[in-house]
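Chemist: Okay, predicted coordinates and the sequence, questions at the end:
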Amino acid sequence: MATYRPVAPQAYHTGCRASLGQLYYHHQPWLQRLLCRRLGCDAAAADLAQDAFVRLMRTPRSFDCDEGVRAYLSRMAKGLCVDHWRRLDIERAWQESIAACADAGLPSVEHQQIVIETLCEIDRMLSRLPEKVATAFLGSQLQGKPYRQIAEELGVSERMVKKYMAQAMLQCALIEAGFEASL
């Protein structure tokens, strides 16, 4: 299986030296077609293909062969599609909640985008947490459940729920500080 590893920005390899521009020229149409098949939308596919190459530009890789490039881009495309679908789900839920509160007046488009982006960050944070930690966090913060009730539902001690909450709050603090952390 072909491998990839981080390298200096000017060193792109596909068997022999190739620039990012050459990688883009040779692989972007293929990647866009792959994304279009997965998404069913050429415009979204074009956006995500562009995002893939921006990520590759930010974090250069060295590839052993063209198959390695395509394997890497294929894995990246899968992740980009998942992120895209999750964002659509979040946007849909936000629009439904706005529609349910129509009498309260609509927030500005800018405010709506800020809320959606914040919800996406929270979703990314929750997806990185172990299931019980995320469940405890949501039970406490969204549903207002006391730790004792959460502990009973999860089959753990109340002390463990406190540890779960500390773990989730640390992730929130890191997001607030502008750091991404992985567990």
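Modeler: Looks like it arrived, so ask away.

Chemist: all contacts plus neighbour counts: C-alpha atoms, from now on.
Modeler: OK.

Chemist: quick one: L119 and W94, what's the gap?
Modeler: Using Cα to Cα, to the nearest Å, L119 is found at 9 Å from W94.

Chemist: Let me see the ranges of the strands in the protein.
Modeler: 4-6, 13-14, 16-17, 61-63 (DSSP state E).

Chemist: Please compare the first structure with the one that follows:
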Amino acid sequence: MAVQTLESLYSEHHHWLQSWIRSRLNNVEQAQDLTQETFIKVLIKGREHEFNSPKAYLSSIARGLLVDFFRRRTVEQAYLDALEVQPEQHILSAEEHHLIIDTLLQIEHMLDTMSERGRQIFLLAQLDGLTFAEIGRQLNVSVTTVRKHFIRAMTQCLLLIED
């Protein structure tokens, strides 16, 4: 194993990494951005790194960034699709749009961290407007169980608001 500085890692693998990302995105500018983000993450982790395979290390970081990129793009497209069917409202600034997308991503992450039953109960209560008794009947669980899962979900929501 060899210790490699960020400078040598960048100079030796920047072009390869950008090509690797571009082949997955088919967009040069986004590939450039994600390549830079990858090296920023490397920089944040520390100046020198010891590893067997720099390409595996860099592609692992870039893969995580690509997942985040595609997730954000999916959420953003779903938001834009939902806006299209709504009555016309005032035009959002780029900052407002960005804040809404970030909030939706945080909500998606919060829902992903819930148990399957907790997520079902939360969504049935919040989106479908069902009472705890109705949810309990539908899921064949007690009202106490519904209440317990709903309280956990709302606690996660409150923690999200505090951030």
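Modeler: Received, thanks. No experiment lies behind these values; they were computed from the predicted model shown.

Chemist: Please state their TM-score.
Modeler: Between these two chains, after superposing, the TM-score reads 0.82 (TM-score structural alignment, normalised by the length of the second structure); 162 aligned residues with a Cα RMSD of 2.3 Å.

Chemist: distance of the residue positioned nearest the centre of the first structure from C101 of the first structure?
Modeler: Residue closest to the average C-alpha location in the first structure (Cα atoms, centre = their mean): D83, at 4.7 Å. The gap separating D83 of the first structure from C101 of the first structure is 27 Å, by Cα to Cα.

Chemist: for A45 of the first structure, same thing?
Modeler: Counting by Cα to Cα - A45 of the first structure and C101 of the first structure are separated by 33 Å.

Chemist: If you count surrounding residues, which of the two has more?
Modeler: A45 (23 against 11; other Cα atoms under 10 Å).

Chemist: isn't that one right up against R33?
Modeler: Yes: between A45 of the first structure and R33 there is a contact at 7.5 Å, judged by Cα atoms under 8 Å.

Chemist: Identify each of the helices in the second structure and give its residue range.
Modeler: Counting by DSSP state H, the second structure has these helices, from start to end: 6-25, 28-45, 54-84, 94-113, 116-126, 132-139, 143-162.

Chemist: Can you tell me which of the ones you listed is most buried?
Modeler: helix 116-126 (a mean of 18; mean count of other Cα atoms under 10 Å).

Chemist: by how many degrees do that one and helix 143-162 diverge?
Modeler: With axes from the mean of the first three to the mean of the last three Cα atoms, to 10 degrees defining the directions, helix 116-126 of the second structure sits at 80 degrees from helix 143-162.

Chemist: quick revisit: any chance of the strands of the first structure in TSV with distance to E152 of the first structure and mean neighbour count as columns?
Modeler: Compiled in TSV, the strands of the first structure are given as follows (distance: least, Cα to Cα, whole Å; neighbours: other Cα atoms under 10 Å):
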stretch	distance to E152 of the first structure	mean neighbour count
strand 4-6	45	13
strand 13-14	55	20
strand 16-17	59	11
strand 61-63	47	23
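
Chemist: To Y147 of the first structure, which of those lies closest?
Modeler: strand 4-6 (43.4 Å; Cα to Cα).
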